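J.: Sequence and predicted structure are below.
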Amino acid sequence: MQFIETLSIRTKPRSMLDISSAVQDRLDAFEAGDGLLTAFIRHTSASLAIQENADPDVRADLLDAMDRLAPAGPLYRHSVEGPDDMPAHIKAVLMQTSMAIPVLRGRLALGTWQSLYVVEHRARPHTREVLLHFSGTRAAPPGKAVIAGRD
């Protein structure tokens, strides 16, 4: 079984937004069992990250570190969309635009302190699209096992 769906995510400026619950809701709706979920962000100035979900200082420190690596300003030739645009492209190259996450018994197999985040690199909010592709088994109905190759 497989499904493909696009999540529309409204971001805040320069932020990391936890989308784990929204992704899990989609897995639940499609009755996912065991398999692999690929998440892909369809933008060149935003990223995906799997990161700690307990201490918000981790996310703030990561955003600050990215700003030090690619500061905004008149340093770049590409500035059509403003002084934060080229730094956002650099940050997206340094981070990831796709993630492969195992799914076990219908649940994202993230660690205890991990969540999946959309990382907004721009200085203003955007609506971002995250394409989800699940490939795997369908969840077994209560009291019934799923046999490999059949559901």
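T.: Perfect, I can see it now.
J.: From now on I want contacts and neighbour counts done on CA atoms only, so please keep to that.
T.: OK.
J.: Now do the helices for this protein: every range, in order, please.
T.: Using DSSP state H, the helices of the chain run over 20-29, 56-69, 85-94.
J.: And for the first one, what's in contact with it?
T.: In this case it means helix 20-29. For helix 20-29, contacts defined as Cα atoms under 8 Å, 6 or more residues apart in numbering pick out 106-108, 115-117, 132.
J.: Just name the most buried of the helices of the chain.
T.: helix 85-94 (a mean of 21; mean count of other Cα atoms under 10 Å).
J.: here's the one I want to compare it with:
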Amino acid sequence: MFRRTIRIETQGEGEIVDLTPHVARSVHESGVVDGLVNVFVPGSTAAVTTIEYEAGVLADLKRALSVIAPDTASYAHDRAWGDGNGRSHVKAAVVGPSVTVPVIDGDLGCGTWQQIVLLELDVRPSRNRSIIVTVTG
């Protein structure tokens, strides 16, 4: 098993960060030839998924998440805590905090147009995120 923590400073709600180069580097450094890599973000206002990292698809994802949890909706979390990020928690829960990808012949088993991304969903202007990459095989 090989584990690395990647640190990323995000610039606010809606930012989508391509983690693929960081994860691929971790896989190569691990020496694992065949196995799995798990990418996990601690916290309840960010998420990890895969997507084609292309401007149109990224815009579509942002729009879809705003339909699922719009900023104009009333959230019980906001009433209880007053921090205005109820929608952030809902979006993060819908997408999820992690993704697992196969490691095949020492490389990520992603499809041609598939990248691993971090979704910053918190309403704060910036966050320091730690992403835990675990390679097993």
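T.: Perfect, I can see it now. What you see is a predicted model, and the numbers here were worked out from it, not measured in a lab.
J.: one step back: closest one to Arg138 of the first structure among the helices of the first structure?
T.: helix 20-29 (9.9 Å; Cα to Cα).
J.: if I pick the residue nearest to Ala100 of the first structure when sequence neighbours are not counted, what's in contact with it?
T.: In space, and not counting its chain neighbours, Ala100 of the first structure is closest to Thr38: 4.4 Å by Cα to Cα, 6 or more residues apart in numbering. Thr38 of the first structure makes contact with 98-101, 131-134 under the criterion Cα under 8 Å, 6+ apart.
J.: swap in Phe40 of the second structure?
T.: Contacts of Phe40 of the second structure by Cα under 8 Å, 6+ apart are 48, 97-99, 131-133.
J.: Grab the nearest non-local neighbour of it.
T.: Leaving aside its chain neighbours, Phe40 of the second structure sits nearest to Ser98 (4.3 Å; criterion: Cα to Cα, 6+ apart).
J.: Just to check, that neighbour is in contact with Ala46?
T.: No: the pair Ser98 of the second structure and Ala46 does not pass the contact test of Cα atoms under 8 Å, sitting 9.9 Å apart.
J.: Looking at the two, which one has more neighbours?
T.: Ala46 (26 against 21; other Cα atoms under 10 Å).
J.: follow-up on the earlier one: most neighbours among the contacts of helix 20-29 of the first structure, which one is it?
T.: The residue in the contacts of helix 20-29 of the first structure with the most neighbours, by other Cα under 10 Å, is Leu116 (24 neighbours).
J.: Quick check: the gap between it and Leu132 of the first structure.
T.: According to Cα to Cα, to the nearest Å, Leu116 of the first structure and Leu132 of the first structure sit 12 Å apart.
J.: Need the overlap of contacts for these two.
T.: By Cα under 8 Å, 6+ apart, no residue touches both Leu116 of the first structure and Leu132.
J.: What distance do you get for the aligned residue in the first structure for the residue nearest to Phe40 of the second structure to Asp55 of the first structure?
T.: Aligning on TM-score structural alignment places Ser98 of the second structure opposite Ser98 in the first structure. The spacing between Ser98 of the first structure and Asp55 of the first structure, counted by Cα to Cα, is 24 Å.
J.: In ChimeraX, how would I select the buried members of the contacts of Thr38 of the first structure?
T.: Of those, the buried ones can be selected in ChimeraX as follows, counting by 16 or more other Cα atoms under 10 Å:
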select :98,99,101,131,132,133,134
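J.: quick one: which of the contacts of Thr38 of the first structure is nearest to His89 of the first structure?
T.: Closest approach to His89 of the first structure among the contacts of Thr38 of the first structure (Cα to Cα): Ser98, at 15.0 Å.
J.: What segments of the first structure are strands?
T.: 2-10, 15-18, 32-41, 46-52, 98-104, 107-108, 114-120, 127-138 (DSSP state E).
J.: now the ones you listed as TSV including distance to Gln24 of the first structure?
T.: Below are the strands of the first structure laid out as TSV (distance: least, Cα to Cα, whole Å):
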stretch	distance to Gln24 of the first structure
strand 2-10	12
strand 15-18	12
strand 32-41	10
strand 46-52	14
strand 98-104	10
strand 107-108	7
strand 114-120	10
strand 127-138	11
